[in-house]
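In: Have a look; sequence and predicted model below, questions after that.
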Amino acid sequence: MTIREMLRGLPVLAHDMPSFDPVDVPGTPLDLFASWFAAAVTAGVDEPHAMTVSTVDADGAPDARVLILKDLDEEGWHFATTSTSAKGRQLAGNPRVALSFHWRELGRQVRIRGVAHPARPEVSRRDFLARPFGSRVATLAGRQSEPLTDRSALDAEFARVSERVAADPDLVAEGHTVYLARPETVEYWQADRQRRHVRLRYRRTADGWERELLWP
């Protein structure tokens, strides 16, 4: 069987999904996201806080990776990375960013487009110290995305940094940065087994948020 045949044989939208009435929705996209996120947690969606973060490099080429949502407030969505990483450098050169969530079990997607800027240093510090031990060690080991010639070098660096963190639990990685993605558009997509999907887009204007339905 070819890959194409395997792909064609896979089921799509074969499970039960909730309904979504785009008329009875909050006035801001952040309130609707909070509601959908809570529903995803309640439904047992695996890692509902995982999101794809897309940026562009200096040549305008897109880049994407999955990160964890750190917070949501009235300003927008928060995520963290090292400022010297590829995505950190890309955001420094062009702060435009896209975030996307996919909650397969509910047949739902959320797409956010906006601009990301670093949060206050104390926010980044608190976030770093709240991370699990292994996560702090990995960040302090640094060199993200650089070529690795031998896995033993990684093991040695992790062992060295683990001793540092154990000796100084308040040690913070200098480049660890929390970014706030301030949304300009937010689109909500609810799947339908008959392909009559619901798409609702919020668009920021000078007077607040406008809502519009989109053809599926």
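Out: Okay, I see it.
In: contacts, neighbours, all on C-alpha from now
Out: Fine.
In: Of all the residues in the longest helix seen in the chain, which ones are buried?
Out: In terms of residue count, the longest helix belonging to the chain (DSSP state H) is helix 151-167. Judged by neighbour count using 16 or more other C-alpha atoms under 10 Å, the buried positions of helix 151-167 are 158, 161, 162, 165.
In: Max pairwise distance over the residues you listed: which two?
Out: Using C-alpha to C-alpha, the pair of the buried residues of helix 151-167 lying farthest apart is 158 and 165, separated by 10.3 Å.
In: Give me the common contacts of those two.
Out: Shared contacts of residue 158 and residue 165 (C-alpha atoms under 8 Å, 6 or more residues apart in numbering): residue 137.
In: okay, pairing it with this:
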Amino acid sequence: MDINEVLKATEIMTGPFPELDKKEHNNPFSHFSQWYVHALKNGTAEPNSMVLSTITQNNTPDSRVVLLKAMDDEALYFETGRFREKVIQLTHNSSVALNFYWREQGRQVRLKGTAELTTDISHIADNLDAAVRDLNAYKTVPLEVEFYQALNEGGYARLLYKLTDGKWECNWL
């Protein structure tokens, strides 16, 4: 078996996909909520799974899959054991990237920002195991959020929200 031949023959981005919605939201959280509910209702397995990328103490990237546990109007929340490597990495450097990939929808959401340990989880405590177990809860505050949509006619569309001076700007790429 030649893995390169297998890779070359592997189908990618097979639809059908949802039609592109050109609506621009006031903020990426409302946009994300709409896409998340659509993914959940349309058969995407574990749409709350996201790749979390952090920076090691040697300044190299490190990624793993974690679960989105909660969201509010300014942040996304995940949790982890207190003695995990990612805790050390986030203490060293709070910069993170998150990536949601919903293959069945031809959609991807990429976020760049910072993750900070949070103890004020009262407004989302019902969503977090950290409220009852010995876990750290992290608040991820994005500075950029990109929405990627595969198109049925081929190609893709990308919409970028960028936080500038406390206000979200939205542009098609």
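Out: Nice, thanks for sending it over. Keep in mind that what you see is a predicted model, and the values were worked out from it rather than measured.
In: what's the longest helix of the first structure packed up against?
Out: Taking 3 or more C-alpha pairs under 8 Å, 6 or more residues apart in numbering; DSSP states H and E as contact, the helices and strands that helix 151-167 of the first structure lies on are helix 133-141.
In: Where in the second structure does the helix it packs on align, residue-wise?
Out: Under TM-score structural alignment, there is no match for helix 133-141 of the first structure anywhere in the second structure.
In: Find the nearest non-adjacent residue to the corresponding residue of the second structure for residue 190 of the first structure, please.
Out: Aligned against the second structure by TM-score structural alignment, residue 190 of the first structure finds its counterpart in residue 149. Nearest in space to residue 149 of the second structure, with sequence neighbours left out and distances taken as C-alpha to C-alpha, 6 or more residues apart in numbering, is residue 107 at 4.7 Å.
In: Can you get me a residue count around that neighbour?
Out: By the criterion of other C-alpha atoms under 10 Å, residue 107 of the second structure has 22 neighbours.
In: correct me, but it touches residue 146?
Out: No. With contact defined as C-alpha atoms under 8 Å, residue 107 of the second structure does not count as touching residue 146 (10.5 Å).
In: Check the secondary structure at the closest residue to residue 22 of the first structure other than its chain neighbours for me.
Out: Nearest residue to residue 22 of the first structure, sequence neighbours excluded (C-alpha to C-alpha, 6+ apart): residue 200, at 6.6 Å. The three-state label given to residue 200 of the first structure by DSSP: H, G, I helix; E, B strand; the rest coil is strand.
In: Which is the succeeding secondary structure element to the lengthiest helix in the second structure?
Out: When the second structure is scanned for its longest helix (criterion: DSSP H), the result is helix 28-41. Next helix or strand after helix 28-41 of the second structure toward the C-terminus (DSSP states H and E): strand 49-55.
In: hmm, back to that, list the contacts for the residue nearest to residue 149 of the second structure?
Out: 101, 147, 148, 149, 150.
In: what about 10 Å?
Out: 13, 17-18, 35, 39, 100-101, 147-151, 156-158 (C-alpha atoms under 10 Å, 6 or more residues apart in numbering).
In: Could I get the contacting residues of the most centrally placed residue in the first structure?
Out: With distances taken as C-alpha atoms, centre = their mean, the residue of the first structure nearest its centroid is residue 51 (3.1 Å). Each residue near residue 51 of the first structure by C-alpha under 10 Å, 6+ apart is listed here: 65-69, 79, 98-103, 110-111.
In: Residue 115 of the second structure too?
Out: 54, 75-78, 90-91, 93-97, 137-142.
In: still on that earlier bit, report the set of residues contacting both of residue 107 and residue 146 of the second structure.
Out: Counting by C-alpha under 10 Å, 6+ apart, the residues touching both residue 107 of the second structure and residue 146 are residue 158.
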